[in-house]
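> sequence plus the predicted model coming up.
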Amino acid sequence: MKPLTITASHAPAGLVLEVAGDLDHTNAQRLRHSAQEAALPPGGLLAVDLSKLEFCDSSGFTALIAVRNHVVADGGEVVLVAVTANMRRLLRLTGLDQVFDLRDTVAPRTDR
């Protein structure tokens, strides 16, 4: 089991939370708290970088949904960035690929 680390940083597009290690029932609450403590301005963009996520169980998915709901309730947007192939597969199987905006990078979209 890899310990969970969550690192907050700023990018031109908004706030980035890099999630690394294992996101499971023992630590999923930490992701919720990190997103709430990140002080995202209303209407802001929160990018959750999953490039270093090695494992995610149902509690991790629930935490991601809770983070999204919290940010959206404040008029913001959540994107999942650098999602691994395995995680994309799980998101597709659960239908969460229809809920989350999946992007390769944190860069702002230019197709709007």
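Right, received. Where do you want to start? As the structure is a computational prediction, the values presented were derived from the model and not from experiment.
> CA only for contacts and neighbour counts going forward, please
Noted.
> surely Leu90 is within a helix?
Yes. Under DSSP: H, G, I helix; E, B strand; the rest coil, Leu90 sits within a helix.
> tell me how many other residues surround it.
Here the number of neighbours of Leu90 (other Cα atoms under 10 Å) works out to 16.
> now Thr26
Residues lying near Thr26 (other Cα under 10 Å) number 11.
> now it, what's its secondary structure?
Strictly by three-state DSSP, Thr26 counts as coil.
> quick one: it and Lys52, what's the gap?
Noted for Thr26: a distance of 18 Å to Lys52, by Cα to Cα, to the nearest Å.
> this is the other structure I want to compare:
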Amino acid sequence: MTDRTLAVTLPPADAEIPVVGVAGDLDYHTASELRKALETVSFPAGSGVVIDLSGLAFCDSTGITVLIAAYRRAQAAGSALLLAGANADLVQVLRIIGLEEIFSLHPTVDDAIGALNQS
């Protein structure tokens, strides 16, 4: 059995644009950690939250479900949810299942922040 771990880095409470870092494996065993962490993040109306996936090694359907829930929470708050640094495999899965239409995908956190600042 593989020992799966997930590390979530939360932004400071006063962050103008919150950036949540996610590293490791986001799967059935670890998705609740990200879900709980995202519940503590403020989704600012008229702005957005960036989830930095550059450290993510693996993501299954349970992890994608957590990202969809975060997207819905952002929409309800009048906020945007941007994904940054997703690896090619995850981007391909998101495209195949049609989620590239709802997620704003960016190669880096800086690109995502730049996109928020332009809107």
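Arrived safely. All of these numbers come straight from a predicted model, not from anything done at the bench.
> so which residues of the first structure form strands?
Taking DSSP state E to define them, one finds strands in the first structure at 5-11, 14-23, 45-56, 77-81, 101-103.
> make JSON lines from the ones you listed and add distance to Leu90 of the first structure and mean neighbour count to it.
As requested, the strands of the first structure are arranged in JSON lines below (distance: least, Cα to Cα, whole Å; neighbours: other Cα atoms under 10 Å):
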{"stretch": "strand 5-11", "distance to Leu90 of the first structure": "21", "mean neighbour count": "14"}
{"stretch": "strand 14-23", "distance to Leu90 of the first structure": "14", "mean neighbour count": "21"}
{"stretch": "strand 45-56", "distance to Leu90 of the first structure": "9", "mean neighbour count": "21"}
{"stretch": "strand 77-81", "distance to Leu90 of the first structure": "13", "mean neighbour count": "22"}
{"stretch": "strand 101-103", "distance to Leu90 of the first structure": "13", "mean neighbour count": "16"}
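> can you put those strands in a markdown table and add distance to Val67 of the first structure?
What follows is the strands of the first structure, written out as a markdown table (distance: least, Cα to Cα, whole Å):
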| stretch | distance to Val67 of the first structure |
| --- | --- |
| strand 5-11 | 13 |
| strand 14-23 | 11 |
| strand 45-56 | 9 |
| strand 77-81 | 8 |
| strand 101-103 | 13 |
